[in-house]
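Peer 1: Give me the fold of what follows.
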Amino acid sequence: MKKDVPAVVRAVRKVSATRGFARVAPHVVPALDRAVHRLTRGRVLLSARMLPGVVLTSTGARSGLPRRAPLACMPEEDGRTWILVGSNFGRPGHPAWTHNLLAHPRAEVSWRGRDIPVEARLLSGPERAAVWRAALDFWPPYAAYQSRVEREIRLFRITRRDPERP
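Peer 2: The predicted model follows:
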């Protein structure tokens, strides 16, 4: 049996599944998250008030420069891994951060004010199917996002890595 979902979360889920939200949110939510995260020295991520979140610092696929993206995440129970969903709010293209992780899987996340070195792996096959089902239970609007696009939404498992390892 699922836990009762607070009314505000139900309302946010409903709004976030709309096409209007998909048009506006990519321009507003990440900018606000980056600003608040910077001002609070990594202690606060606004969107994490609804969903757990990280700030991913990856290496640009083409530029080779550091790229920061605030993202919702699905922490796994082991405390060492997180799932990142490349939904792009149900917009047609894959988000840039997914291209970056495919080109350069080593990255860093800011999680609850701590910078953690990670390695990313794109999920596929039965593993992806199982994680997708869990992601839909975690945040049902992902189903609306997938229904609006022809591409398969990318799922990544990011895992803590030893910072001393090359």
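
Peer 1: make it CA atoms for all contacts and neighbour counts henceforth
Peer 2: Noted.

Peer 1: what's near enough to touch Trp139?
Peer 2: With contact set as CA atoms under 8 Å, 6 or more residues apart in numbering, Trp139 has these partners: Arg13.

Peer 1: Arg34 - nearest residue in space that isn't next to it in sequence?
Peer 2: In space, and not counting its chain neighbours, Arg34 is closest to Pro70: 6.5 Å by CA to CA, 6 or more residues apart in numbering.

Peer 1: What is the burial count for the one you found?
Peer 2: 23 (other CA atoms under 10 Å).

Peer 1: And Phe156, by the same measure?
Peer 2: Around Phe156 there are 24 other residues, counting by other CA under 10 Å.

Peer 1: before we move on, back to that, and the host helix or strand of the residue nearest to Arg34, how far out from the chain's middle?
Peer 2: Using DSSP states H and E, Pro70 maps to strand 66-72. Its chain's average C-alpha position is 8 Å from that of strand 66-72, according to CA atoms, centre = their mean, to the nearest Å.

Peer 1: cool, and stretch 74-89?
Peer 2: Centroid separation for stretch 74-89 versus its chain: 6 Å, with CA atoms, centre = their mean.

Peer 1: Other residues contacting the strand of greatest length in the chain?
Peer 2: Identified as the longest strand of the chain according to DSSP state E is strand 114-122. Here strand 114-122 makes contact (CA under 8 Å, 6+ apart) with 42, 101-102, 105-110, 154-163.

Peer 1: Another sequence for comparison is provided below:
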Amino acid sequence: MSFDIPTGTRGRKHTSNPLVRLGNRFMIRRARRSDSASLGPMRLLVLTTVGARSGQRRETPLAWFPDAGGGWLVVASANGAARNPAWYHNLAAHPEATIEVGGRTVPVTAEQLHGSEREEALARIVAAAPNFAAYNDKTDRRIPVIRFRERPAPA
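Peer 2: Next up, the predicted model:
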């Protein structure tokens, strides 16, 4: 498993400001309040990672899509920004994370999809939520698709 998408040379401006953070807090509360929180055709989960540099706990609301193998798929689109989102770098450093989805907290391991597996997953995601197709047009970065798989309970 490798997280290997470099920064692009063009793309939408990466925003991190108080308004974005406030919106994320609202979406996190929304995702936690409902067993089936959604935003249009997309369902929401809350990803909890460990900061790659800070070591601090980080929470991020993300749209997710079902994986054919029973996992959860997310797209590190950052709205077509030239840089990958911070949560992507956090997962690259610490692929074991937790997600809150469907009213439960699930320990997961993240893996980046590559090749035909990525292309097939992205095609299913775009079919379910066509707005994801536009992100590819905004940047020259290859947008990562990440699969979360539930970790087995410790013995």
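
Peer 1: corresponding residues in the second structure for the longest strand of the first structure?
Peer 2: The alignment of strand 114-122 of the first structure onto the second structure (TM-score structural alignment) covers residues 104-112.

Peer 1: If you count contacts, what does the helix ranked longest in the second structure end up packed against?
Peer 2: Scanning the second structure for the helix with the most residues, using DSSP state H, yields helix 18-33. On a contact count with 3 or more CA pairs under 8 Å, 6 or more residues apart in numbering; DSSP states H and E, helix 18-33 of the second structure meets strand 42-50, strand 57-66, strand 96-101.

Peer 1: Next one: the aligned residue in the second structure for Arg43 of the first structure from Met42 of the second structure, what distance?
Peer 2: The pairwise alignment with the second structure assigns Arg43 of the first structure to Arg33, based on TM-score structural alignment. Counting by CA to CA, to the nearest Å, the separation of Arg33 of the second structure from Met42 of the second structure is 16 Å.

Peer 1: Between those two, which is the more surrounded one?
Peer 2: Taking other CA under 10 Å, Arg33 of the second structure and Met42 do not tie; Met42 has more neighbours (15 against 12).

Peer 1: Just to check, the more buried one is in contact with Ala63?
Peer 2: Yes. Using CA atoms under 8 Å, Met42 of the second structure is in contact with Ala63, at 5.5 Å.

Peer 1: Touching stretch 63-83 of the second structure from outside, list them.
Peer 2: By CA under 8 Å, 6+ apart, stretch 63-83 of the second structure touches 6-14, 39, 42-45, 62, 84-85, 88, 121, 125, 132, 134-141, 143-150.

Peer 1: first vs last residue of that stretch, how far apart are they?
Peer 2: Span of stretch 63-83 of the second structure from end to end, CA to CA: 19 Å.

Peer 1: Repeat that for stretch 137-152 of the first structure.
Peer 2: Terminal residues of stretch 137-152 of the first structure are spaced 18 Å apart (CA to CA).

Peer 1: Give me the buried subset of the contacts of strand 114-122 of the first structure.
Peer 2: 42, 101, 105-110, 154-161 (16 or more other CA atoms under 10 Å).

Peer 1: Now do the most centrally placed residue in the second structure against Ala81 of the second structure, distance only.
Peer 2: Nearest to the mean C-alpha position of the second structure, by CA atoms, centre = their mean, lies Val74 at 4.0 Å. From Val74 of the second structure over to Ala81 of the second structure the distance is 16 Å, taken as CA to CA.

Peer 1: Next: Ile99 of the second structure.
Peer 2: Ile99 of the second structure is 24 Å from Ala81 of the second structure, by CA to CA.

Peer 1: Ok, Arg29 of the second structure next?
Peer 2: Arg29 of the second structure sits 25 Å away from Ala81 of the second structure, taking CA to CA as the criterion.

Peer 1: To which residue of the second structure is Ser87 of the first structure aligned?
Peer 2: Checking TM-score structural alignment: Ser87 of the first structure goes with Ser77.

Peer 1: If anything else comes up later, I'll come back, but that's it for now.
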